[in-house]
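Trainee: I need the structure of the sequence given here:
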Amino acid sequence: MESTNVPMSKRLIGIALAAVFIVGSIFIPGSETLGHEGVMTLGLLLALVSLWVTSALPLGVTALFIIVMCPVLGIVGGLGQAIGGFASPALFFIIAVFSLPVIMLKTNWGTRLIGALIKWTGSNSRKLVLGFMIATTLVSTIMSDVPCTVLFLGFALAILKAANAKPLESNLGRCLMIGIPISAVTGGMATPAGSSFNVVAMNILQKATGASVSFLDWVIVALPVVIVMVPVTWFFITQILKPEPITDECLQGIREQAAAAKKIEPYEIKAIIVVLGLLVLWIAGNWIPVLNATVVALIGLT
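Mentor: Below is the predicted model of the structure:
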């Protein structure tokens, strides 16, 4: 919510609370358990929460205010130290990973994938659930879990609407609504690019132990787990929640969308080249040290 849409009284309350937390933390002495800097950090954190909850200031302004206040209150030595965390390689990798879904959502590759999926599954509802879970898992290996889930839930809702599936009654709907998010999370484990948490974990491991995990090393360990998990989760979901059958006519609208997207546009070719190129470079980084995950991510952003 933009701060301009928030009542002035609410904004003033947020600013007043933030001031109370900051000023109060200055006068609260530290202890052996928690030093004075720690007390001021907690005060600054509470101020941040109050400003965000009340939308007293725009989100970006609030974030910058907190960064500036860290050296002002003496929590850190200077502004350079306050923003030092933003130079972390993990941050640039996360930015690049979130750019991949933006690239793919501007194309019709998802529609074509669902069209090919329906051609394979036909009107077999259990097979349809499996197809959706496989497709979601594949895309989630390079796309962040949340946008991947949103993408495939949108396709699933179109099918459920065409099948006149009733909310809270359709087992096919339950299977898809449960299976797609699980598949997105499962696929996100397959590669470091599948989830921002993966690269954060890699970065923490490297800082704590000095050991680094390459893109290929991660895939070698995680991919077999993902390959096993998809059919196992599908089996139990469809056995417990037996999806009702659907007619072939329910899938006609999706087929028409896929047929309309048959022509591949030049920007779609560029998009798929960028995505595949990043995967190739990430794997090549196993033998070429300079091509670490962050460097390749920055190449993709350019």
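Trainee: CA atoms for contacts and neighbours, from now on please.
Mentor: Will do.
Trainee: quick one, what contacts Val76?
Mentor: By CA atoms under 8 Å, 6 or more residues apart in numbering, the contact set of Val76 is Cys70, Ala82.
Trainee: Give me the three-state assignment for it.
Mentor: Assigned with DSSP: H, G, I helix; E, B strand; the rest coil, Val76 falls in the coil class.
Trainee: residues near Glu265, how many?
Mentor: 11 (other CA atoms under 10 Å).
Trainee: Setting aside sequence neighbours, what's the nearest residue to Thr149?
Mentor: Nearest residue to Thr149, sequence neighbours excluded (CA to CA, 6 or more residues apart in numbering): Pro181, at 5.6 Å.
Trainee: Another for comparison:
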Amino acid sequence: MNQAEQTAGRDAEGASKSRLIGIAAAVIATTIVLLLPTPDGLNPAGQRTAALFVGALILWASEALPIAVTSLLTLAFQPLFGLTDLGPALGNFMSPVFFFVLTMFIIALAWTKTGLARRFAWWMLSKAGTDARRVIYVFVLGAGTLSMIVSDVPAAAIFMAIALGIFAKLGIKPGSRFGKAIMIGIPIGALVGGVGTPAGSSINLLGLEIIVQQGGERIPFVNWMAIGIPMVAVLLPLTAFVVAKLFPPEIETIGVMDDIDAERKRMGSLSSQERKLIAIMSTMVVLWILSSWPALFPEILRPLSNVFLVAILGSVVMFVPGIRLFSWKEAQNATGWEVLMLIGAVTALGVVSRDSGLAQWLVDTLLSGLTEWNAVIILLVISAFTVVIHLMLPINPVIPVVMIPPLMLLGEAAGLNPALFALPVIFTASCAFLLPLDAVPLVTFGKGYYKMFDMLPAGALISVAWVILMTVLMLVIGPLIGLI
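Mentor: Alright, predicted model coming up:
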């Protein structure tokens, strides 16, 4: 056995031990929660739900089991713990959000397969020229703009691929400030852009669906955009400025404009596939926006005022003969099935936490005094806590499921619109860049151009601006859209 094989064997053995430790920790923690005396105000079903949550979080965070396998376990243990029958658990698992996220993977594939995303990126580079500092702005603004329609992970991956091509041509290696600025700026830009529209991130639709599950009213598409678009308009340029300031590029240019022009010429004019995708996406976006006013639709077309239905129909059209942007096998391979399973599992757990009384108990125990504070302080505290909790729960879909139900109950107790307490969590659930622990920063982190704590200074500054800006927008625009 050579040295490489010995090293691989030791790594495999170490990984196996880590997984066993994670499983043991989950079992022990779950057992402890089950055996503890039931706290005052919490019924036994709520305690069992808390135990299931604790065990699942440890398994997800440690990846002791594949994320999808842990997600299946949460389904199996709901009837085993006497929380609900398997049928209702499966019904909660296969929520509209599950299928919306599936369509987002299909749409992201369409942008990459047709080449439209790459064309958009090179078009933006052509507008920036070759100045290195302006190129940093292009990558941040481009990833953020694309992320408002395409999910944040593929948006980050698309711009990273183009950046790596430029790095290879210029000989940019890990340690370069230019490389560091772009590789940190891309995921932050994608996460910022993802809050521009409800379709920008699976977290947005998951959070909005939880509001409905908890008895709140559905937030119209344009009402979200009334807050989301101003956030993106301010935070994207700020992100580019911060990363360029913290990591000033050591080069002045990325070459000559002829290189960029040559790349665009190689792509040629818009292909028929690209035109088809533009037509499909334009129709979907128009219908999404019009869904905020269902009365505008004739009675027979009223179902098209449903955001989820439009996403499903739009993705189906991409497979119709004569359009056919790709095959179903290609769509299968491009789908993040672990993400889908995680979304389904946390949605089902959210329903159980409400029905078992766990959410109400958390409100009474931890947050009851919050209603006595000023609205500004409430929004700031909720948003800041959501930012910090990413360090302990680096699994974004879990955050709205854990936080929204108790906060909505708190809003009801205070006599306020529950959405006022829930929306800051949904918006700020994407503010996940203090450290590269979330799936989006991990897209670029693995390339080695920056270290774990390199993201912290930029991430902290932008997070503070995010919390302040979102609070101001909620207070200023909230009354205009019926939140306050």
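Trainee: what's the TM-score here?
Mentor: The TM-score (TM-score structural alignment, normalised by the length of the first structure) is 0.79; 291 aligned residues with a CA RMSD of 3.6 Å.
Trainee: Tell me which residue of the second structure lines up with the residue nearest to Thr149 of the first structure.
Mentor: Here Pro181 of the first structure is matched to Pro187 in the second structure, going by TM-score structural alignment.
Trainee: and the longest helix along the first structure, how far from the chain's centre?
Mentor: Longest helix in the first structure by number of residues, with DSSP state H as the criterion: helix 215-240. With CA atoms, centre = their mean, to the nearest Å as the basis, helix 215-240 of the first structure stands 19 Å off its chain's centre.
Trainee: Which positions within the next helix or strand after it qualify as buried?
Mentor: Once the chain leaves helix 215-240 of the first structure, the next helix or strand it forms, by DSSP states H and E, is helix 252-260. Buried residues in helix 252-260 of the first structure, defined by neighbour count with 16 or more other CA atoms under 10 Å: Ile254, Arg255, Ala258.
Trainee: any chance of those residues in a markdown table, with distance to Leu73 of the first structure too?
Mentor: Formatted as a markdown table, these follow (distance: CA to CA, whole Å):
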| residue | distance to Leu73 of the first structure |
| --- | --- |
| Ile254 | 58 |
| Arg255 | 61 |
| Ala258 | 58 |
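Trainee: of those residues, closest to Phe98 of the first structure?
Mentor: Of all the buried residues of helix 252-260 of the first structure, Phe98 of the first structure sits closest to Ala258, with 25.5 Å by CA to CA.
Trainee: Map the closest one across to the second structure for me.
Mentor: When the second structure is aligned by TM-score structural alignment, Ala258 of the first structure is paired with Arg264.
Trainee: which residue packs closest to its match, ignoring adjacent ones?
Mentor: Distance criterion CA to CA, 6+ apart; nearest residue to Arg264 of the second structure, sequence neighbours excluded, is Trp122 at 6.7 Å.
Trainee: tell me which element the one you found falls in.
Mentor: Using DSSP H and E, Trp122 of the second structure falls in helix 116-128.
Trainee: distance between that helix and the chain's centre?
Mentor: That offset, for helix 116-128 of the second structure, works out to 24 Å (CA atoms, centre = their mean).
Trainee: my read: Thr428 of the second structure touches Ser383, true?
Mentor: Yes - with contact defined as CA atoms under 8 Å, Thr428 of the second structure reaches Ser383; the gap is 6.1 Å.
Trainee: Identify the contacts common to those two.
Mentor: In contact with both Thr428 of the second structure and Ser383: Val467, using CA under 8 Å, 6+ apart.
Trainee: how close does the match of Ala258 of the first structure sit to Phe120 of the second structure?
Mentor: In this view, Arg264 of the second structure and Phe120 of the second structure are 10 Å apart by CA to CA, to the nearest Å.
Trainee: Nothing else from me, thank you.
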